[in-house]
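**Student:** what follows is a predicted structure for the sequence shown.
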Amino acid sequence: MVGFEINDRRKIGIGLTGFGVLFSFLGIIFFFDKGLLAMGNILFVAGVMVTIGMKSTISFFLNPHNYKGSILFGAGFVLVLIGWAVVGMVIETYGFFLLFSGFLPTVVVFLYRVPVLGRLLEQPVLVSFFDRFRTDRRVPV
């Protein structure tokens, strides 16, 4: 992979993004806890900015093709911060999927290559589900 080398800055960004997802998940599990959801949102956005850089993040969110997703994600983010956690997360989740749905095939191929998780995802029921997201239809090694 020539375009995406893993240096220390990107490792930190991926870690921040992972903690953002973890805190958001915990916030949902604990009945939409506002504090955990807000922390998850902040860590996720900070992780994306550290991973791909400030300039790339701004151009991604301000790309005319991504306006609808960016506005919904930002509105949900603000609603979570001011205390409307359930409504904010619904709006934010829809915006998130609009923004990042193009990355789903890459994520699925990556998940198949994770040693333990890849074996679990090779179950026939999950293979049929994930096949619609994969661009590379070959069984990963």
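**Tutor:** Looks like it came in fine.

**Student:** use CA for all of it now, contacts and neighbours both
**Tutor:** Noted.

**Student:** what about stretch 94-107, how long is it end to end?
**Tutor:** 18 Å (C-alpha to C-alpha, to the nearest Å).

**Student:** just the buried residues of stretch 25-42, please?
**Tutor:** For stretch 25-42, a neighbour-count test (16 or more other C-alpha atoms under 10 Å) marks 26-28, 32-42 as buried.

**Student:** may I have the distance across it, first residue to last?
**Tutor:** Termini of stretch 25-42 sit 13 Å apart (C-alpha to C-alpha).

**Student:** ok, and here's another one to check against it:
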Amino acid sequence: MLAITEFQKIGVGLTGFGMFFLLFGVLLYFDSVLLAFGNVLFLAGLAFIIGLRRTAHFFFQRHKLKASTFFLGGVVLVLMRWPIIGMAVESYGFVLLFKSFFPMVFGFLGSLVNIPYLSSFLSSLSGGSPSMV
């Protein structure tokens, strides 16, 4: 069993609160303060979960520089109180950064649910063949 450290537990909490504030900021018509607070908490939580060195390595790999620029540029735009443009830029960077994780997430969600049409749809998104079991 993999042991989770106290810093990682704190990081999960920070990331969860960051996602909550981001969602709440979008629901309240792009409130720039909530979005900025959510961005800071999300990035701090990520650093707590995987560590500062791995976080910096993740964002500043050569093939991810464009995606990181868009993501962190969107965070800066939100902090400068341009929330709609900042969230659009940040969302584009997020999709570019994490596009390699999407097939794994869709495959996991497809195996998690046992709804016939939904599981076949999610497995087709993950690139796997739909199972009849």
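**Tutor:** Yes, it's here. Not measured: the values here are computed from a predicted model.

**Student:** just give the TM-score of the two.
**Tutor:** Here the TM-score for the pair of chains, by TM-score structural alignment, normalised by the length of the second structure, is 0.84; 131 aligned residues with a C-alpha RMSD of 2.3 Å.

**Student:** ok so, going back, and the buried residues of stretch 25-42 of the first structure, which is closest to Tyr94 of the first structure?
**Tutor:** Minimum distance to Tyr94 of the first structure across the buried residues of stretch 25-42 of the first structure is 14.3 Å, recorded for Asn41 (C-alpha to C-alpha).

**Student:** the second structure: which residue goes with that closest one?
**Tutor:** Per TM-score structural alignment, the equivalent position to Asn41 of the first structure in the second structure is Asn39.

**Student:** next one: its match from Phe59 of the second structure, what distance?
**Tutor:** 15 Å.

**Student:** again, but for Met19 of the second structure
**Tutor:** 19 Å.

**Student:** mind listing what the residue most central in space within the second structure touches?
**Tutor:** Centroid check for the second structure by C-alpha atoms, centre = their mean gives Phe94 as the closest residue, at 6.5 Å. Applying C-alpha atoms under 8 Å, 6 or more residues apart in numbering to Phe94 of the second structure gives the contacts Ala67, Phe71.

**Student:** excluding its backbone neighbours, what's nearest the counterpart of Gly86 of the second structure in the first structure?
**Tutor:** Per TM-score structural alignment, the equivalent position to Gly86 of the second structure in the first structure is Gly88. Leaving aside its chain neighbours, Gly88 of the first structure sits nearest to Gly76 (4.0 Å; criterion: C-alpha to C-alpha, 6 or more residues apart in numbering).
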